[in-house]
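1. based on what follows, work out the 3D shape:
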Amino acid sequence: MRPLVDLVDTHLHLDDARFEADRGAVLERAYQAGVRDVITCGSDLASSEANLALARRFSERGEEPPDPATACSSPARVWVAVGIHPHEAGRVADLEEAARRIETLAAAPQVVAIGEIGLDYHYRFAPPGVQQAVFERQLALAQALGKPAIIHAREAERQVLDTLARYPGVRGVLHAFAGTAEQAREALDLGWYLGIGGMLTFPSARQVREVASSVPIERVLLETDAPYLAPVPHRGKRNEPAYVPVIARALAELRGLEAWAVAASTTAAAAALFGIPR
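-> Next comes the predicted model:
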């Protein structure tokens, strides 16, 4: 079996408390599994700042980890998306001030995207109108900064696609895409990529597999959403970026491709979209 040696996890949450004890080891396991880069996503201003601090801590350009016990011999490189998740939209007291803070964070060289932003009508932790205002302000910021966006859409795919159509200058990825094949085609027509993760391996996720089997492979990105959504056979465990090869191989089997070809295509797409050097 040809090893997979140049993968990108385009979506995880490295700041999550479940990684507190072993972040360095998580990044080293990722590297040893062939994952060379990860993009850790903010959910609010505090987590965006925390993720940027982690990227600086573990980056070759940043400081050495202060605790030698957490240092990595060969860590995956850490990149960052900064933004406000729809779950947190209702907590934004001053949207313009929040946008200014995101813009300041986005100037750091480790920041490659605005995200995770979007709409969530499943939980509705914030009213739809509030979510929409926060979403659109961040899309406008992504457009102004020339940054790609990482989009969350849950039971709001129609509203998200309609919104993205109003921002034709913005490109990015629909994270954990679970929409219909028709919605996938619409997203592709707008120039967006689709993020495929552990849900691909869930027995109940027929629609995800239908989409993943049919869209152009060059428009697919791999992700884990760690610590969430661990793929089979790791269901019930904490997810981590070292499981990206599991997703790559599942996608390859679904499409009748070699796993190394899926790795090469998805990594090239991630590098092109986010400007990650190879």
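2. when you work out contacts or count neighbours from here on, use the C-alpha atoms and nothing else.
-> Noted.
3. residue 114 against residue 150, yeah?
-> Yes. Counting by Cα atoms under 8 Å, residue 150 is a contact partner of residue 114 at 6.2 Å.
4. so which elements touch the longest strand along the chain?
-> Criterion DSSP state E: the longest strand present in the chain is strand 111-120. With contacts taken as 3 or more Cα pairs under 8 Å, 6 or more residues apart in numbering; DSSP states H and E, strand 111-120 sits against strand 77-82, helix 95-106, helix 128-145, strand 149-154, helix 157-165.
5. alongside the first, I'd like the structure of this one:
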Amino acid sequence: MFVDSHCHLDFPELAKNLPDILSGMAQNQVTHALVVSVNLPNWPGLMELVAPHPHLYASVGVHPDYEDTPEPSVQELADMAQSPKVVAIGETGLDYFRLAEPLEWQRERFRTHIRASRQSGLPLIIHTRSASADTLRIMKEEGADEFGGVMHCFTESWEVAQAAMEMNFYISLSGIVTFKKAEDLHELAKKLPLDRLLIETDSPYLAPVPHRGKMNNPANVIHVAEKIADLRGVPVADIATHSTNNFFNLFNKINR
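-> Next comes the predicted model:
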């Protein structure tokens, strides 16, 4: 079986087709999905979406790309994280690709989420783009290793992956690993320890080959696993088993 460790089923383009998406997940043996929060105004709707479904779970947090949105406090995040359905803090992190300095607000928001992780006892979901040095620095300064987490949709170097793993983090690979030109990521996928591997879709984005260019959904996480298995020369069942076990080990608030 497979698990999608990061998706956005509450986004309108997916939410309106939820019954078909859930059916597709079942057909591809995708048993669970983590629906990841990007801001607080939309979080009640996210929670309403996952509530009726025992195999859908949620996080709470504010994405670093969301500039004009209410800022969370540590206590607010920790309080929201008490819901039985919330199993992680995030997605959080740093993204210097789309936004320009001054970005101290983004770094302070990241610190807030790490502190909320430590207060709530839940792992972090970290997004980093064009900001790996500052991301790792703040993780170290704030003690992100206490409850660990996942570096989601990972596209950074092997050295960044090693530094994150040393801080009790998993590495999650998305549909990007199926792209022909993602050669550096292919090499990373070959040597990543299987006890640190997660797989995800980040849907509705980044649909893997053979669906590239189309709207993504959690059923497609099987193609991520298949590509990693092909790169490593192992049965896809090995990737399914390890990534699924890792998911439940990390997000241990879920009753498997």
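6. columns mean neighbour count on top of the helices and strands packed on strand 111-120 of structure 1, output as TSV?
-> Converted to TSV, these look like this (neighbours: other Cα atoms under 10 Å):
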stretch	mean neighbour count
strand 77-82	28
helix 95-106	17
helix 128-145	19
strand 149-154	25
helix 157-165	17
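7. quick one: which of those is nearest residue 251 of structure 1?
-> Closest approach to residue 251 of structure 1 among those is made by strand 149-154 (20.9 Å; Cα to Cα).
8. any idea of the angle that closest one forms with helix 128-145?
-> Here strand 149-154 of structure 1 points in a direction 160 degrees away from that of helix 128-145 (axes from the mean of the first three to the mean of the last three Cα atoms, to 10 degrees).
9. state the span of structure 2 onto which strand 149-154 of structure 1 is aligned.
-> The aligned range for strand 149-154 of structure 1 in structure 2 is 124-129, by TM-score structural alignment.
10. show me the contact partners of the matching stretch.
-> Stretch 124-129 of structure 2 has contacts (Cα atoms under 8 Å, 6 or more residues apart in numbering) with 63-64, 88-97, 113-114, 117, 135, 144, 147-153.
11. once the two are aligned, what's the mean deviation for it against structure 1?
-> In the superposition with structure 1, the average deviation recorded for stretch 124-129 of structure 2 is 0.4 Å (mean Cα distance after the TM-score superposition for structure 1).
12. show me what residue 248 of structure 1 aligns to in structure 2.
-> In structure 2, residue 248 of structure 1 lines up with residue 225, judged by TM-score structural alignment.
13. what's the answer for residue 118 of structure 1, then?
-> Using TM-score structural alignment, the partner of residue 118 of structure 1 in structure 2 is residue 93.
14. now do the shared contacts for residue 114 and residue 150 of structure 1.
-> residue 81.
15. what do we get in structure 1 for residue 50 of structure 2?
-> By TM-score structural alignment, residue 50 of structure 2 lines up with residue 55 in structure 1.
16. list the contacts of residue 11 of structure 2.
-> Contacts of residue 11 of structure 2 (Cα under 8 Å, 6+ apart): residue 204.
17. tell me which element the corresponding residue of structure 2 for residue 267 of structure 1 falls in.
-> Under the alignment by TM-score structural alignment, residue 267 of structure 1 pairs with residue 244 in structure 2. Using DSSP states H and E, the element containing residue 244 of structure 2 is helix 236-250.
18. can you tell me the element the counterpart of residue 189 of structure 2 in structure 1 falls in?
-> Counting by TM-score structural alignment, residue 189 of structure 2 lines up with residue 212 in structure 1. Assigned by DSSP H and E, residue 212 of structure 1 belongs to helix 206-214.
19. now find how far off-centre the helix or strand following that helix is within its chain.
-> As assigned by DSSP H and E, the chain's next helix or strand after helix 206-214 of structure 1 is strand 220-222. Centroid separation for strand 220-222 of structure 1 versus its chain: 9 Å, with Cα atoms, centre = their mean, to the nearest Å.
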